[in-house]
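A.B. asks: Here is the input, now give the coordinates:
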Amino acid sequence: MSERQPSPDLGSAPELISRRAPLLVFSGQSNKPLAEAICQNLGIPLGLSRTEKFTNDNLIVRYEESLREGDVFIVQTFSTPVSDSIMELLMMIDAAKSASAGRVTAVIPYYSYARSDKKDSPRISIAGRLVADLLQEAGADRVLTMTLHAPQVHGFFKVPVDHLSADSVLSQHFRSCVDDPHEAVVLAPDAGSIKRAAGIAHRLDAGLAMVDKQRISDTEVSPRALIGDVKDRTVFIVDDEVSTAGSLIETVGIARSMGAKDVYVGVTHGVYTGPAIERIAQLDVTQVASTNTVLVSDEKIKAAGGKLAVLDVAPHFANAIRNIHSGESVSTLFS
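C.D. replies: Down below sits the predicted model:
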C-alpha cells in the first residue's frame, strides 16, 4: 500500500491543474520506486491503492480514493513475476474504468512481450499482440512505454501509444565516462541495433561499429565479424536490454579481441535474469549501465562487484505524463 504524501504546492506546478480532470498516478507492485520518482517530478502524491494475493493465488486490487472523471496513469513494468505484473495491471485498468475514471493510461516502462513480435516458428502465439489486445479489452485508453524491443509492436495497439527513448540519458552517461567522446566508438551488437547506435554516436560525435552475426540454428546466433575500428579506443556497447547476458559476453569478447581499450555497456532495460549478475561480475567491462525501467535490487548491484549503474528516466516519464494530461505534444520531448 502506498502512503499519501503531503499535498503539493499547486502554485509551483500550475500546468497540473490547468485541466478540469484531476491528474492521478497509481502504481502496481513491480516498480513502485519509479512511480514514486515520477510523482516527485510531477509534484503530486502517488495515488492510494492496494493489491493483495489470496491463498489460492488470486489477486485483488482496490483503489482507496476517488477516481471519478480523473485522468489516471497506472505505472507497471513487466518484470518478474511477469504474469502477475500483467494480471495486476489488467485488474487495475478494469477497476479504474469501473470507478468512472475519465481516461486510463497504462504506463509500461518495460514491455517484455515486445520480444514476441512475429510468428518465427510453427504453432506459437504472437504474445506481443495478445497482451496489447488484453490491455485494450481491459479498458486502457492509451499506452506510454519506453524502448520497445521491436518497434512494430507499436502497431499492435488500436489506441494511441507514446514510445519514449532513453538514448539521451545513455548518451549523457557515456559522455561522462570519457574525457573526449570523439575518440570513442559506439558498438551495435547486431544489425537490428545499428540505427539506435548510430543515433547515439551522432549525439556523442563518436565513431560507429557493428557486430555481424550469423544464425546457426533457429535458437542460436553467433558473432562472425566486427565491422569498424575499435582498436585502442573506448567502446560503448548499446542495446535495448540485458537479460541473461549471454549475447553481451559474445559482444564484449569480440570487441576485446579486436583491441578495444575500455568497454562500457548501456541498455534501457536491465532485466538481469538467471546467471546475468554472475556473468557481469566476471565480464571484462568497466561498467554496465541500465535505466530504472526495471527495478534493480541492491543485492544485484552488490553481487555484480560494483559494475552495475542505474540511470534515472523518471523525468522523461513525468514530462510525457504532463504533456499527455495537458494535451500537448509528446514528440517535442525528443527534440
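A.B. asks: contacts, neighbours, all on C-alpha from now
C.D. replies: OK.
A.B. asks: My guess is residue 76 contacts residue 27. True?
C.D. replies: Yes - at 6.2 Å, residue 76 and residue 27 qualify as touching, with contact defined as Cα atoms under 8 Å.
A.B. asks: ok, which stretches of this structure are helices?
C.D. replies: Applying DSSP state H to the chain gives helices spanning 32-42, 82-98, 127-138, 167-177, 194-204, 246-257, 276-282, 298-303, 314-326.
A.B. asks: Dump these into a markdown table; add distance to residue 105 and mean neighbour count as well.
C.D. replies: What follows is these, written out as a markdown table (distance: least, Cα to Cα, whole Å; neighbours: other Cα atoms under 10 Å):
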| stretch | distance to residue 105 | mean neighbour count |
| --- | --- | --- |
| helix 32-42 | 14 | 21 |
| helix 82-98 | 8 | 20 |
| helix 127-138 | 10 | 18 |
| helix 167-177 | 23 | 17 |
| helix 194-204 | 27 | 19 |
| helix 246-257 | 34 | 18 |
| helix 276-282 | 32 | 19 |
| helix 298-303 | 30 | 13 |
| helix 314-326 | 9 | 20 |
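A.B. asks: Turn those helices into CSV, columns for distance to residue 147.
C.D. replies: Formatted as CSV, the helices of the chain follow (distance: least, Cα to Cα, whole Å):
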stretch, distance to residue 147
helix 32-42, 16
helix 82-98, 18
helix 127-138, 14
helix 167-177, 9
helix 194-204, 10
helix 246-257, 18
helix 276-282, 21
helix 298-303, 23
helix 314-326, 12
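A.B. asks: For residue 187, which of the ones you listed is the nearest?
C.D. replies: Smallest distance to residue 187 across these (Cα to Cα): 6.6 Å, for helix 194-204.
A.B. asks: one more, for comparison:
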Amino acid sequence: MVEKYHDESLKIFSLNGNVPLAEKIAEVFGCKLGKCDIKKFSDGEIAISIEESVRGAHIYIIQSTNQPVNDYYMELMIMIDAMKRASAKTINIVLPYYAYARQDRTAKPHEPITAKLIANMLVEAGATRVLTLDLHTVQVQGFFDIPVDNLFTSPLFAHYYMEKGFQGDDYVVVSPKNSGVQRSRSLAEYLNTTLAIVDQDDELENGGYVIGDVAGKTCIMVDDILNSGKTFAQAARLLKEAGASDIYACASHALLSPPAKETLDAAPIEDICVTDSCLTDEARHPEKLTYVTCSKLMGEAVKRIHENTPMSPLFKLDDENYL
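C.D. replies: The predicted structure follows:
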C-alpha cells in the first residue's frame, strides 16, 4: 500500500478526459482525487463546481485532451477559472496529451498556429504551470509564458523492450516518417541499436522507401501520436518489403481514430505498445495493443514540482520506481 503523502497543501483534481489515469496518479501520493462536480446542460454548456476548499492550496488539474477534444479543453478552461476564483495559490495543469500541438506553424498561407492559441488560452485562464508528456514538437514549450515541463516516453518504452531482451545488433529502431528521427534516435540509444528511417511518399509507385539496413532484423517503429494507423501500416509494409523479419511499434498517445483498428489489425505488426495518456473506447483497440502506464512518471513529476526538486532524473533510465 502506498503511504499517504502528508503535505495537505497539494490537491489533485481530475476532469473527464482520463479519470483512470488521474486515479493512478493520485495513488502515487496515497490520496484520493479532489471533489468537484461537472455537469453539461442540454444545450452543451459545461458547469463545474468545486466541492471542497482550495484556498491557498497548490492545485494539480489532470485533463487529457483526447476525443472530444474541444469539450475537454473547455472543461479545463472553466476549471482553471473556478480554481482562480476560489483562491488557489497555484494552478498546475497536467496534460498527458496536448491536443492541437501538431498545428505549431503556418505550413501554408493564412493558417492559424493553434498550438500557440491553446497556450494563450491556458495562461489567460489562470494556469501557473503546465506538465505534459511527449509534445509533438518540443518548441511548443516556447509558446507559453509560464513554466512548462515536457516529459518523454522513451524511458518507458526502453524499459518495456529491455524486458523483452530487444537490444543489440539484431534490432533496429525505425522512424516511420522522416520527421520523427530525433524521437527514434533516443530509443535507439537506450537499446543500443542502429537507426533506420521510412521516407513515405504517396507520389512514388510503392509509397516510399527505407533508409538503412533492416534486412533480417527485428524492427521497432516509434511515433508520438497514433491516430488513424496509416503511418504505421504503410511503414510496416515497406519494412517487410525491405526484408525485415518481425516488426513492433510504439507510440506515446493512442488516439485510435477509426478506422485505426482495422488498419492496424491488417498490418504486419507483432505488437503495438502505447501509454495510457489517452482514454479510448476498447472497441477501437487493435488486437495487438499493449499498454504501459505513464502514471508513475507523471506522479513523480508532480511530486518534484511541488517539492522544488530536480526533474532531470525523470529523463533517464536509472530509476525504475516510476517506469
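A.B. asks: After superposing, what score do the chains get?
C.D. replies: TM-score of the superposed chains, computed with TM-score structural alignment, normalised by the length of structure 2, equals 0.93; 315 aligned residues with a Cα RMSD of 1.9 Å.
A.B. asks: quick revisit: could you point out which of the helices of structure 1 sits nearest residue 70 of structure 1?
C.D. replies: Among the helices of structure 1, helix 82-98 comes nearest to residue 70 of structure 1, with 9.3 Å by Cα to Cα.
A.B. asks: Which residue numbers in structure 2 does that closest one align to?
C.D. replies: Mapping helix 82-98 of structure 1 onto structure 2 (TM-score structural alignment) gives residues 69-85.
A.B. asks: Contacts for the matching stretch next, please.
C.D. replies: 15-17, 46-50, 54, 63-66, 91, 99, 121-122, 125-127 (Cα atoms under 8 Å, 6 or more residues apart in numbering).
A.B. asks: The helices of structure 1: which one's closest to residue 121 of structure 1?
C.D. replies: helix 127-138 (13.1 Å).
A.B. asks: elements contacting the closest one?
C.D. replies: Here helix 127-138 of structure 1 touches helix 82-98, going by 3 or more Cα pairs under 8 Å, 6 or more residues apart in numbering; DSSP states H and E.
A.B. asks: repeat that for 10 Å
C.D. replies: Judged by 3 or more Cα pairs under 10 Å, 6 or more residues apart in numbering; DSSP states H and E, helix 127-138 of structure 1 is in contact with helix 82-98, strand 142-146.
A.B. asks: average offset between the shortest one and structure 2?
C.D. replies: Think strand 142-146 of structure 1. Superposing on structure 2 and averaging over aligned pairs (mean Cα distance after the TM-score superposition for structure 1), strand 142-146 of structure 1 comes out at 0.4 Å.
A.B. asks: circling back to that earlier point, dump the helices and strands packed on helix 127-138 of structure 1 to CSV, plus distance to residue 160 of structure 1.
C.D. replies: What follows is those, written out as CSV (distance: least, Cα to Cα, whole Å):
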stretch, distance to residue 160 of structure 1
helix 82-98, 16
strand 142-146, 5
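A.B. asks: so how many other residues sit close to residue 86 of structure 2?
C.D. replies: 16 (other Cα atoms under 10 Å).
A.B. asks: which residues sit in contact with it?
C.D. replies: Contact analysis of residue 86 of structure 2 by Cα atoms under 10 Å, 6 or more residues apart in numbering lists 50, 52, 53, 54, 55, 56, 57, 80.
A.B. asks: can you check residue 177 of structure 1 too?
C.D. replies: 234, 236, 264, 286, 287.
A.B. asks: Translate it into the numbering of structure 2.
C.D. replies: In structure 2, residue 177 of structure 1 lands on residue 164 (TM-score structural alignment).
A.B. asks: Residue 175 of structure 1 and residue 204 touch, don't they?
C.D. replies: Yes - at 6.9 Å, residue 175 of structure 1 counts as touching residue 204 under the criterion of Cα atoms under 10 Å.
A.B. asks: which residues do these two both contact?
C.D. replies: Taking Cα under 10 Å, 6+ apart as the criterion, residue 175 of structure 1 and residue 204 both touch 181, 182, 184.
A.B. asks: one step back: wait, which of the helices of structure 1 is closest to residue 49 of structure 1?
C.D. replies: It is, among the helices of structure 1 and with distance given as Cα to Cα, helix 82-98, at 9.1 Å.
A.B. asks: Weed out the non-buried ones from the shared contacts of residue 175 and residue 204 of structure 1.
C.D. replies: Among these, those that count as buried by neighbour count (16 or more other Cα atoms under 10 Å) are 181, 184.
A.B. asks: closest to residue 53 of structure 1 out of the helices of structure 1?
C.D. replies: Across those, residue 53 of structure 1 has its closest neighbour in helix 82-98 (10.0 Å, Cα to Cα).
A.B. asks: Quick check: the closest one compared with structure 2, mean distance?
C.D. replies: Looks like 0.4 Å for helix 82-98 of structure 1 (mean Cα distance after the TM-score superposition for structure 1).
A.B. asks: Work out the gap between that helix and the centre of the chain.
C.D. replies: 19 Å (Cα atoms, centre = their mean, to the nearest Å).
A.B. asks: That one relative to helix 127-138, how many degrees between them?
C.D. replies: Going by axes from the mean of the first three to the mean of the last three Cα atoms, to 10 degrees, helix 82-98 of structure 1 is angled at 30 degrees with respect to helix 127-138.
A.B. asks: Return the residues in contact with residue 59 of structure 1.
C.D. replies: For residue 59 of structure 1, the contact set (Cα under 10 Å, 6+ apart) comprises 51, 52, 53, 84, 87, 88, 91.
A.B. asks: Stretch 301-314 of structure 2 maps to which residues in structure 1?
C.D. replies: Under TM-score structural alignment, stretch 301-314 of structure 2 corresponds to residues 320-333 of structure 1.
A.B. asks: no wait, stretch 34-43 of structure 2
C.D. replies: Here stretch 34-43 of structure 2 aligns to structure 1 at residues 47-56, judged by TM-score structural alignment.
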